[in-house]
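A.B. asks: coords please:
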Amino acid sequence: MDIVFAGQVIEWRGPSPYYFVPVPEEQSADIQEVASMATYGWGVVPVEARIGEVSFATSLFPKDGGYLLPLKNAVRKPQRLSTGDEVTVELTVRL
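C.D. replies: Coordinates of the predicted model:
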């Protein structure tokens, strides 16, 4: 399943900050339809993602009926992405 969406980078504060892009409601609903075939536990969904020129493997985190795409520093820093930046995400759910 391939999905493209735009979203804003958000910061989740904790002992150390984490950065995410929330998956919009419509695309989250599409992912939920196949999540049971893809998840390997705890509701996380493995994906291949691309933002700009950087491709990476990660897992979507379920949150409030939708999903959050985590942004590792290796993805965020080379592109100088920070809180509030708008990004376009190409996503493939690994089934």
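A.B. asks: going by C-alpha atoms from here, please, whenever you check contacts or count neighbours.
C.D. replies: Noted.
A.B. asks: need the strands for this protein, in chain order.
C.D. replies: Assigned by DSSP state E, the strands in the chain fall at 2-8, 10-12, 18-23, 45-51, 54-63, 66-71, 86-93.
A.B. asks: closest one to Gln32 among those?
C.D. replies: Shortest distance between Gln32 and the strands of the chain, using C-alpha to C-alpha, is found for strand 66-71: 8.3 Å.
A.B. asks: counting contacts, what elements does that closest one pack onto?
C.D. replies: With contacts defined as 3 or more C-alpha pairs under 8 Å, 6 or more residues apart in numbering; DSSP states H and E, strand 66-71 has these neighbours: strand 18-23, helix 25-38, strand 54-63.
A.B. asks: please give the structure of this sequence too, so both can be compared:
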Amino acid sequence: MDDFTVTTPLWRWQSATAPAAWYFVTIAGDVADAIRVAAISGQWLDGRKGFGSARVDVQIGDTRWKTSVFPHRESGGWLLPIKAAVRKAEGIAEGDAVTVTVSL
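C.D. replies: Predicted coordinates:
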């Protein structure tokens, strides 16, 4: 299993029609390329899923979980959703620089 670490800002997306907001970090550059190569080469047992997503293990601080990353057209990288339980456990908020380790 390969681990890649990036530090990137946490940002919020909110629909104009829905009250809920979603929080993400954008994974770009070399780490995004490594995820893409692994997804294409079939390193994931489940392969790529809906919306071109790929399964990853993620760690922020002491919090570790399994989730998916989603292709991000604007950056050419991936979007990693950060759920409320992780933000609360790690004390992170919109605009904070977040160090994320993604395991493939």
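A.B. asks: re the thing from before, quick one, which of the helices and strands packed on strand 66-71 of structure 1 gets closest to Asp85 of structure 1.
C.D. replies: Comparing those under C-alpha to C-alpha, the one sitting nearest is strand 18-23, at 9.6 Å.
A.B. asks: before we move on, the earlier item: point out the most buried one among the helices and strands packed on strand 66-71 of structure 1.
C.D. replies: Among those, the stretch with the highest mean neighbour count (mean count of other C-alpha atoms under 10 Å) is strand 18-23, at a mean of 21.
A.B. asks: next, the angle helix 25-38 makes with it.
C.D. replies: 100 degrees (axes from the mean of the first three to the mean of the last three C-alpha atoms, to 10 degrees).
A.B. asks: which strands and helices sit next to strand 18-23 of structure 1?
C.D. replies: Using 3+ C-alpha pairs under 8 Å, 6+ apart, strand 18-23 of structure 1 sits against strand 2-8, strand 10-12, strand 66-71.
A.B. asks: whereabouts in structure 2 does the last one align?
C.D. replies: Structural correspondence for strand 66-71 of structure 1: residues 77-82 of structure 2, per TM-score structural alignment.
A.B. asks: what's near enough to touch the most centrally placed residue in structure 1?
C.D. replies: The residue lying closest to the centre of structure 1 (C-alpha atoms, centre = their mean) is Leu69, at 1.6 Å. Counting by C-alpha atoms under 8 Å, 6 or more residues apart in numbering, Leu69 of structure 1 touches 20-23, 58-61.
A.B. asks: which of the strands of structure 1 sits closest to Met37 of structure 1?
C.D. replies: It's strand 45-51; of these, that one is closest to Met37 of structure 1 (C-alpha to C-alpha) at 9.2 Å.
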